[in-house]
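Asker: whatever this is, show me its structure:
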Amino acid sequence: MGVSGCGKSTVAEGISEALGLPFAEADRFHPESNIAKMSAGTPLTDADRRPWLADLAAWMAAQAREGQSTVMACSALRRSYRDILRSGPPQVQFVHLDGPSELISARMSARPDHFMPAALLQSQVATLEPLEPDEDGVVLDLRQDPDTLVDAAVRWLAAH
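Answerer: Now for the predicted structure:
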């Protein structure tokens, strides 16, 4: 979890490969209307996100019914969003990639083919609610290289 550009997809794919679990990119679940809004520089509202989050929870729940754990790259910015995600499968753990917004902005500017403009980063930073003590998760410093982040996440997941 984390704001756009923090490295969620890269790290989640690495976790997926390391653990041999199916990977899903939450952005691919967005309806066209959400992508159009973000592409135009308009932040999503909670009403925009709710059906998208419900679809993500349903996908994870369907995988869990098949006996399959999953790995997903998803912003999960607010506690209420994470609550929706937790409503699907029996257990959800979060790996929050956190770090300086200046670094994230630079990363976003370097990926011109992504629909999420760097201009929306501050709205995501403002929306982000850190994991609370009762949430099953870990915070990792995104300034570390991807392999280090994947290793730390896999170790944390194995211990929990």
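
Asker: going forward, measure contacts between C-alpha atoms and count neighbours the same way
Answerer: Noted.

Asker: pull out the buried positions in stretch 55-63.
Answerer: Going by neighbour count (16 or more other C-alpha atoms under 10 Å), the buried part of stretch 55-63 is 55-61, 63.

Asker: same question for stretch 107-126.
Answerer: Neighbour-count burial for stretch 107-126, counted by 16+ other C-alpha under 10 Å, picks out 107-109, 116-118, 120-121, 124.

Asker: right, and out of those, which lies closest to P89?
Answerer: Of all these, Q124 has the smallest distance to P89: 25.6 Å, by C-alpha to C-alpha.

Asker: can you give me the strands for this structure?
Answerer: 23-25, 71-73, 94-98, 137-141 (DSSP state E).

Asker: quick one on the thing from earlier: now the buried residues of stretch 107-126 in TSV, with distance to E25?
Answerer: Formatted as TSV, those follow (distance: C-alpha to C-alpha, whole Å):
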residue	distance to E25
R107	18
M108	17
S109	20
M116	14
P117	18
A118	19
L120	19
L121	19
Q124	18
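
Asker: ok, so of those residues, who is nearest N34?
Answerer: Of the buried residues of stretch 107-126, the one sitting nearest to N34 (C-alpha to C-alpha) turns out to be M116, at 10.5 Å.

Asker: now that closest one: how far from V71?
Answerer: Going from M116 to V71 by C-alpha to C-alpha, to the nearest Å gives 22 Å.

Asker: will you turn the strands of the chain into CSV that also has distance to S87 and mean neighbour count?
Answerer: Listed next are the strands of the chain as CSV, based on distance: least, C-alpha to C-alpha, whole Å; neighbours: other C-alpha atoms under 10 Å:
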stretch, distance to S87, mean neighbour count
strand 23-25, 17, 18
strand 71-73, 15, 23
strand 94-98, 14, 22
strand 137-141, 16, 16
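
Asker: second chain to compare with the first, below:
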Amino acid sequence: MSGKSYVVMGVSSSGKSSIGAALAQALGAKFIDGDDLHPRANIIKMGGGTPLNDDDRAPWLERINDAVFAVDRKNETAVIVCSALKKAYRDRIRQGNDKLTFVFMEGGYELILERMKARQGHYQKAGMLQSQFDALEVPGADEPDVIHVPIDGDFESVLARSLAAVRTAA
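Answerer: Below is the predicted model of the structure:
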């Protein structure tokens, strides 16, 4: 599985970071939290409770794309966490990167809202969840490089499902 990136995607509080980190550990892969690749202006904007727009996301998606490219060039394996809510965002990450699989943490609004309310210390505000669902374009059959992983159940179940899906797709 070297030279391969797995982008764990979905709305805020869908489990991207926790599942992504555990998935990276299980695969012996590098872990990259896409939130760490946001420009300062985006972090400040989100911290103030304002959703990002496409112009805000452009430099962030470029950084994610570059990270995937670097992993491939270094013949490494990485798990990268990135919301990648719209097909255009996923397409931007795909540009020039063919050793890439998206892992979609799929869950309903009520389940994710419940999880979001339980979180502490994250700069994404609960009131912004609806804007994330409004922006989400659920990957369809026209995106064969996307694995759908249902997030219902406990952490261990979701991790086991994610790991099995990634290994099957490899």
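
Asker: so which of the buried residues of stretch 107-126 of the first structure are in helices?
Answerer: Those of these mapping onto helices are 107-109, 121, 124, per DSSP state H.

Asker: how far away is P117 of the first structure from S9 of the first structure?
Answerer: Counting by C-alpha to C-alpha, the gap from P117 of the first structure to S9 of the first structure is 16 Å.

Asker: how about the helices in the second structure?
Answerer: For the second structure, the helices defined by DSSP H occupy 16-27, 40-47, 54-73, 87-94, 109-118, 129-135, 155-169.

Asker: among these, which comes closest to H148 of the second structure?
Answerer: Of all the helices of the second structure, helix 155-169 sits nearest to H148 of the second structure, with 8.4 Å by C-alpha to C-alpha.

Asker: residues in contact with the closest one?
Answerer: Helix 155-169 of the second structure has contacts (C-alpha atoms under 8 Å, 6 or more residues apart in numbering) with 19, 22-23, 26, 103, 147, 149-152.

Asker: same question, stretch 109-119 of the second structure
Answerer: Contacts with stretch 109-119 of the second structure, where a contact means C-alpha under 8 Å, 6+ apart, come from 12-14, 126, 129, 133, 152.

Asker: quick check: the farthest pair among the residues you listed?
Answerer: For the contacts of stretch 109-119 of the second structure, and using C-alpha to C-alpha, no pair is farther apart than A126 and D152, which are 19.2 Å apart.

Asker: which of the contacts of helix 155-169 of the second structure lies closest to V7 of the second structure?
Answerer: Nearest to V7 of the second structure among these is V103, at 5.9 Å by C-alpha to C-alpha.

Asker: surely the closest one and S14 touch.
Answerer: No: using C-alpha atoms under 8 Å, V103 of the second structure is not in contact with S14; the gap is 11.6 Å.

Asker: aligned to Q120 of the second structure, what sits in the first structure?
Answerer: With TM-score structural alignment as the criterion, Q120 of the second structure lines up with P112 in the first structure.

Asker: how close does that match sit to G41 of the first structure?
Answerer: P112 of the first structure is 14 Å from G41 of the first structure, by C-alpha to C-alpha.

Asker: over to G137 of the first structure?
Answerer: As judged by C-alpha to C-alpha, G137 of the first structure and G41 of the first structure stand 30 Å apart.

Asker: over to A152 of the first structure?
Answerer: For A152 of the first structure relative to G41 of the first structure (C-alpha to C-alpha), the value is 34 Å.

Asker: also A54 of the first structure?
Answerer: Counting by C-alpha to C-alpha, the gap from A54 of the first structure to G41 of the first structure is 24 Å.

Asker: can you lay out the strands of the first structure as JSON lines showing distance to R50 of the first structure?
Answerer: Formatted as JSON lines, those follow (distance: least, C-alpha to C-alpha, whole Å):
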{"stretch": "strand 23-25", "distance to R50 of the first structure": "17"}
{"stretch": "strand 71-73", "distance to R50 of the first structure": "17"}
{"stretch": "strand 94-98", "distance to R50 of the first structure": "19"}
{"stretch": "strand 137-141", "distance to R50 of the first structure": "22"}
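
Asker: right, and those - which one's nearest D46 of the first structure?
Answerer: D46 of the first structure sits nearest to strand 71-73 of all the strands of the first structure, at 18.6 Å, using C-alpha to C-alpha.

Asker: in the second structure, what stretch matches that closest one?
Answerer: Taken onto the second structure by TM-score structural alignment, strand 71-73 of the first structure occupies residues 79-81 there.
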